[in-house]
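Visitor: just to be clear, the model below is a prediction. Sequence and coordinates:
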Amino acid sequence: MRIIGGKYRGLKLADIGEGDAQAHLRPTSDRVREAIFNLLINGSHALPLDGARVLDLFAGTGALGLEALSRGAAHCTFVDDGAAARAALRANIEKMRAMGCTKVFRRDATRLGENRGPGFSLVFLDPPYGKSLGEAALGAALSDGWIAPDARIIWEEASPQLPPAGFELLDQRRYGETHVTFLRRKEAP
């Protein structure tokens, strides 16, 4: 696993192989991460990453959030309640020397609590597959003020996901066993 593009392109991240099923660690492959960022940067619903605030829910190794930082995002907050995930994540943050522009929360992503800062313009959501945690996490993030208006959400799952209330579907792609759903937060009426 490595950083695909940007300032830290080629940086090798902590090696966890195919992941750790017990710890629900299933890192996004380099190929899928590259496809996600190509669509995010060059797609019809592109989002400028320069200066973006990123929220990485069910962060695991943090590869998605760290990739965003490498490509110009200003800050990334990582949320994961697994000890193995946070250990890999902290090792990856140190490898990238990104301590000053990151926060790591040991928290259940479906019960975030109130956000006390500005909302995030880009949200990565990679819950354990098939457990219906993604919609609960998005609902919590939206109701607790974590998601900025017009934010983009990149949601990985084992099957295509329907947009929950408050979000609109922008695109869906399949990469092997991974389905990626691109959403945008709708403006409140």
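Guide: Noted; the coordinates are in hand.

Visitor: contacts and neighbour counts: CA atoms only from here.
Guide: Fine.

Visitor: where does residue 39 land in three-state SS?
Guide: Of the three states, residue 39 takes helix under DSSP: H, G, I helix; E, B strand; the rest coil.

Visitor: second one coming, line it up with the first:
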Amino acid sequence: MSRRPRGRRNPPARRRPPGVESTLRIIGGDWRGRRLPVTVADGLRPTPERVRETLFNWLAPRILGARCLDLFAGTGALGIEALSRGAAHVQFVDSDRQAIASIRDTLSTLDATDRATLTLGDALRVSIAAPAPELVFIDPPFARHLHGEALDAIFAMLAPHARVYLEYPAAEAAAIQSLLAGRARVLREKRAGQVGYCLAQPARDGEDNGRP
């Protein structure tokens, strides 16, 4: 009696590693259109492209030659976009070793390591590279609600007339406004789906023409 050939079994599905390979597309500037491999750490939520596009339209008058601080950098999307558009220097800060390694690889690919400082550590206790940053990106993990602590950590170290970008769950826009009251003046604010974001000016700056 002949045996029927057994069907091939599918190999067991591989477990995803803690970091998942993805692609970062640079929207504008010298590296416009470049697609770069990045490692997205577990639970990471990169800034959506249309949000980045709007943000850097706001920052167009200020980005050239600016010194930037990218807190909770993740994939480095905001800081790398800033470099592409002419920022002089970006300090990337993240507590995830894999995220910092991925940003380092991306900067090496772009031949831009000399315009960046990579800091592995707690964004709430960061030592900011001198001179003081003029643009700060704050996009912490939404579930941890760290916006207030991040603002407290960096406000005293900002350059005069600095601008601070915050990204948060759209449903928490009112809470963010309350958080900024007395700390900063909101210059621009928008929503994209479930993501809210704004550009603010620290209140200590005194008079200003109100330009983003």
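Guide: It's in. From a predicted model like this one, the values you see are computed outputs, not experimental measurements.

Visitor: so after superposing, what's the score?
Guide: The TM-score (TM-score structural alignment, normalised by the length of the first structure) is 0.86; 177 aligned residues with a CA RMSD of 1.7 Å.

Visitor: from residue 37 of the first structure, how far off is the residue nearest the centre of the first structure?
Guide: For the first structure, the residue nearest the mean C-alpha position is residue 124 (2.1 Å; CA atoms, centre = their mean). Between residue 124 of the first structure and residue 37 of the first structure the distance is 11 Å, computed by CA to CA, to the nearest Å.

Visitor: what of residue 186 of the first structure?
Guide: According to CA to CA, residue 186 of the first structure and residue 37 of the first structure sit 22 Å apart.

Visitor: so which of those two has more stuff around it?
Guide: Between residue 186 of the first structure and residue 37, counting by other CA atoms under 10 Å, residue 37 is the more crowded of the two (21 against 16).

Visitor: now whatever residue of the first structure lines up with residue 139 of the second structure, nearest residue through space, not along the chain?
Guide: Residue correspondence to the first structure (TM-score structural alignment): residue 139 of the second structure is matched to residue 126. Spatial nearest neighbour of residue 126 of the first structure, excluding adjacent residues (CA to CA, 6 or more residues apart in numbering): residue 156 at 4.9 Å.

Visitor: list the contacts for the one you found?
Guide: By CA atoms under 8 Å, 6 or more residues apart in numbering, residue 156 of the first structure lies in contact with 125, 126, 127, 178, 179, 180, 181.

Visitor: for the first structure, what spans make up the strands?
Guide: Taking DSSP state E as the criterion, the first structure carries its strands at 53-57, 75-79, 102-105, 120-125, 147-157, 167-175, 178-185.

Visitor: count residues in the vicinity of the aligned partner of residue 52 of the first structure in the second structure, would you?
Guide: Correspondence of residue 52 of the first structure to the second structure, assessed by TM-score structural alignment: residue 66. By the criterion of other CA under 10 Å, residue 66 of the second structure has 19 neighbours.
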